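Asker: generate coordinates for the sequence data below:
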Amino acid sequence: MRFTHKCVVILGGNAGIGLAAARMFAAEGAKLAITGRNRETLAAAAEELGALGIASDMGDVSQTQAALTEIEHTLGGIDVLFVNAGVGGFAAMPHVTEEFWDGIHNVNLRGAFFAIQSALPLLRDGGAIVITGSIGSELALAGNVAYASAKAGLRAMARTVGKELLPRGIRVNMVSPGPTETEIFKRGASEAEIEATRAMLGGVVPLGRMGEAEEVARAVLFLSSKEASFINGVDLYVDGGCVELG
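Answerer: You can find the predicted model right below:
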């Protein structure tokens, strides 16, 4: 029970990797607060986990600040902050609009930075911050310029913040998933389309399959725990070997 009596906050904890991590944190004794934009899935997750659920869009800094204020009033300080919320989208460079670019960067980079900044007064010394990145920050995938640049900026931000928080003993690390089985690629798709996408994505992974949300979540819990007490500023690829073997 690595997180007994620890307060864990997951920004984007109502689905996918965030929800998988929330379930594991809860199973290891954590007091949980989760946020998400979808009120229905957020309420269901909060009820399942016995967590504090707060509807919040990380692309709106004021909403994140309000959520953190509620967390402080309800649960007190934070031991682990998992910044998982994010949005994606593909567009080739000639078709990237300012609106498209800003929509991705406002959540994935700007929103993540100001969420961490706003959480600093609540974070206890010796705590941990884990941020969801992407192997897209490393791989050059056509049509992924807006998302990849946001995640690459997030990676640079994480390393710098990790350096600045050294005096407080707060470790900052990233987990960068490869193709992962979540609801994102299934939304609005038929079963045949889902299977085709699964086969296509799994085919580019050296291990020959897509990852599971739980596999990424286990890496998040490791980096959040005392087992990773001498690890700071890393970007851990949980990608079936895509970056290192691709």
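Asker: all contacts plus neighbour counts: C-alpha atoms, from now on.
Answerer: Will do.
Asker: contact partners of the top strand by length along the chain?
Answerer: Secondary structure of the chain read by DSSP state E shows that its longest strand is strand 123-132. Strand 123-132 has contacts (CA atoms under 8 Å, 6 or more residues apart in numbering) with 77-85, 158, 168-177, 220, 223-225.
Asker: show me which of these are buried.
Answerer: Using 16 or more other CA atoms under 10 Å as the burial test, the contacts of strand 123-132 include 77-85, 158, 169-177, 220, 223-225 as buried.
Asker: what residue lies at the spatial centre of this protein?
Answerer: Nearest to the mean C-alpha position of the chain, by CA atoms, centre = their mean, lies N84 at 1.9 Å.
Asker: tell me which of the contacts of strand 123-132 fall in strands.
Answerer: Judged by DSSP E, these include 78-83, 171-177 as members of strands.
Asker: now the residues you listed in TSV, with distance to G16?
Answerer: Putting the ones in strands among the contacts of strand 123-132 into TSV (distance: CA to CA, whole Å) gives the following:
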residue	distance to G16
I78	22
D79	22
V80	19
L81	17
F82	13
V83	13
R171	24
V172	22
N173	19
M174	17
V175	14
S176	14
P177	12
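Asker: returning to that earlier point: just want the angle from the longest strand of the chain to strand 171-177.
Answerer: 20 degrees (axes from the mean of the first three to the mean of the last three CA atoms, to 10 degrees).
Asker: and of the ones in strands among the contacts of strand 123-132, the nearest to D235?
Answerer: Nearest to D235 among the ones in strands among the contacts of strand 123-132, counting by CA to CA, is M174 at 4.6 Å.
Asker: what residues does stretch 90-97 touch?
Answerer: For stretch 90-97, with CA under 8 Å, 6+ apart as the criterion, the contacting residues are A142, G143, N144, V145, A146, Y147.
Asker: please provide the structure for the following sequence as well, for comparison with the first:
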Amino acid sequence: MGQLDNRTALVTGASSGIGLAIARRFAAEGASVHLTGRRKAELDAAVAQVGPRGHAVQGDTSDLGDLDRLFTEITHRSGRLDILVANAGVGDYGPLGAITEEEFERTVSINFKGTVFTVQKALPLLKDGASVILLSSSSALRATPGLSVYAATKAAIRSLARTWAAELADRGIRVNALTPGPVETPGLNGLLAAFPPGDRPTAAHPAPPTPLGRIGRPDEIASAALYLAGDNSTFTTGAELFVDGGATQL
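Answerer: I've put the predicted structure just below:
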């Protein structure tokens, strides 16, 4: 018996890193999992890791047409959603004075707009009592020079979790924010590579990187997502769960 037997989940941004780890964990616990991602080759490889309970739908969550196609496919395949994990996100390095319009629009469109319309378009499929998990970031609480736009979008996601938890409470739908700290993922590695060597964020490369002395693993974030998705958190909504090795708390 798995913790998510007979449930249907959607995980956005599931081609790699945290999203893939969550999709794998949900499938291992018995859920049928829809995975989205922008890059087909990576998404196909991710579904192969998830196994027969995984279903790929290529698309960009900032593109409303792609979202319509995604939810049409979920409707035809499953007819419902019990769990939604809005994980798709990007981060660009851009100190004030060097932020470009292109980078701003990319970050805001995927992280903020994509989250808003993913959840909105999922509403007709979300069962009463469903769990919605929004991925924030410890960057929203820590001042990292060069990440102001990214951090602002992640702070906005925390705010969305509160408001939507209140709006959806009458349906028993729980909405929570899951806030990782530095985690070993391709996304983090790519972001760090964009920083000038002397300006790389201390959130990822101090000594030690967190009070626990290391950065996190994607499977550790997936374990927290499983808690929020399943029956062990049925009295938890509007909350923010930090999984950051104590980086924002100590």
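Asker: could you get me the TM-score between them?
Answerer: With the length set by TM-score structural alignment, normalised by the length of structure 1, the two chains reach a TM-score of 0.93; 240 aligned residues with a CA RMSD of 1.9 Å.
Asker: measure L20 of structure 2 to E220 of structure 2 for me?
Answerer: According to CA to CA, to the nearest Å, L20 of structure 2 stands 12 Å off from E220 of structure 2.
Asker: counterpart of G94 of structure 2 in structure 1?
Answerer: Aligned by TM-score structural alignment, G94 of structure 2 pairs with A91 of structure 1.
Asker: for that match, helix, strand, or coil?
Answerer: Following DSSP: H, G, I helix; E, B strand; the rest coil, we place A91 of structure 1 in the coil state.
Asker: tell me roughly how far the longest helix seen in structure 1 lies from structure 2 on average.
Answerer: In structure 1, taking DSSP state H as the definition, the longest helix is helix 145-164. When structure 2 is overlaid, helix 145-164 of structure 1 sits 0.7 Å from its aligned residues on average, using mean CA distance after the TM-score superposition for structure 1.
Asker: quick one: that helix aligns where in structure 2?
Answerer: Counting by TM-score structural alignment, helix 145-164 of structure 1 lines up with residues 148-167 of structure 2.
Asker: quick check, the residue nearest to the centre of structure 1 in contact with N14.
Answerer: No - N84 of structure 1 is not in contact with N14 according to CA atoms under 8 Å; the separation is 10.2 Å.
Asker: any shared contact partners between these two?
Answerer: Residues touching both N84 of structure 1 and N14 (CA under 8 Å, 6+ apart): there are none.
Asker: so how far is L147 of structure 2 from the aligned residue in structure 2 for F114 of structure 1?
Answerer: Using TM-score structural alignment, the equivalent of F114 of structure 1 in structure 2 is F117. Taking CA to CA as the measure, F117 of structure 2 falls 24 Å from L147 of structure 2.
Asker: ok, now G30 of structure 2?
Answerer: From G30 of structure 2 over to L147 of structure 2 the distance is 37 Å, taken as CA to CA.
Asker: can you tell me the closest non-neighbouring residue to N111 of structure 2?
Answerer: Distances taken as CA to CA, 6 or more residues apart in numbering place G89 nearest to N111 of structure 2, at 4.8 Å, with adjacent residues excluded.
Asker: just give me the neighbour total for that neighbour.
Answerer: G89 of structure 2 has 25 neighbours, counted by other CA atoms under 10 Å.
Asker: what do you get for G111 of structure 1?
Answerer: As a burial measure, G111 of structure 1 scores 23 neighbours (other CA under 10 Å).
Asker: okay but it is in contact with Q63, surely?
Answerer: No - using CA under 8 Å as the test, G111 of structure 1 is too far from Q63 to be in contact (10.2 Å).
Asker: counterpart of E103 of structure 2 in structure 1?
Answerer: The alignment partner of E103 of structure 2 in structure 1, by TM-score structural alignment, is F100.
Asker: where exactly do the strands run in structure 1?
Answerer: For structure 1, the strands defined by DSSP E occupy 7-11, 31-36, 52-55, 78-83, 123-132, 171-177, 180-181, 211-212, 235-238.
Asker: any chance of these in CSV, plus distance to E191 of structure 1?
Answerer: Formatted as CSV, the strands of structure 1 follow (distance: least, CA to CA, whole Å):
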stretch, distance to E191 of structure 1
strand 7-11, 30
strand 31-36, 26
strand 52-55, 30
strand 78-83, 31
strand 123-132, 28
strand 171-177, 24
strand 180-181, 14
strand 211-212, 18
strand 235-238, 26
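Asker: out of the ones you listed, flag the one nearest R198 of structure 1.
Answerer: It is, among those and with distance given as CA to CA, strand 180-181, at 8.2 Å.
Asker: coming back round to it: wait, what's in contact with the residue nearest to N111 of structure 2?
Answerer: Contacts of G89 of structure 2 by CA under 8 Å, 6+ apart are G13, T107, I110, N111.
Asker: span of stretch 181-201 of structure 2 from start to end?
Answerer: Start-to-end span of stretch 181-201 of structure 2 (CA to CA) is 12 Å.
Asker: residues making contact with that stretch?
Answerer: Residues contacting stretch 181-201 of structure 2 (CA under 8 Å, 6+ apart): 16-18, 90-93, 137-139, 144-145, 203-204, 215-218, 242-245, 247.
Asker: report the buried residues of it.
Answerer: G181, P182, V183, E184, G187, L191, L192, F195, R200, P201.
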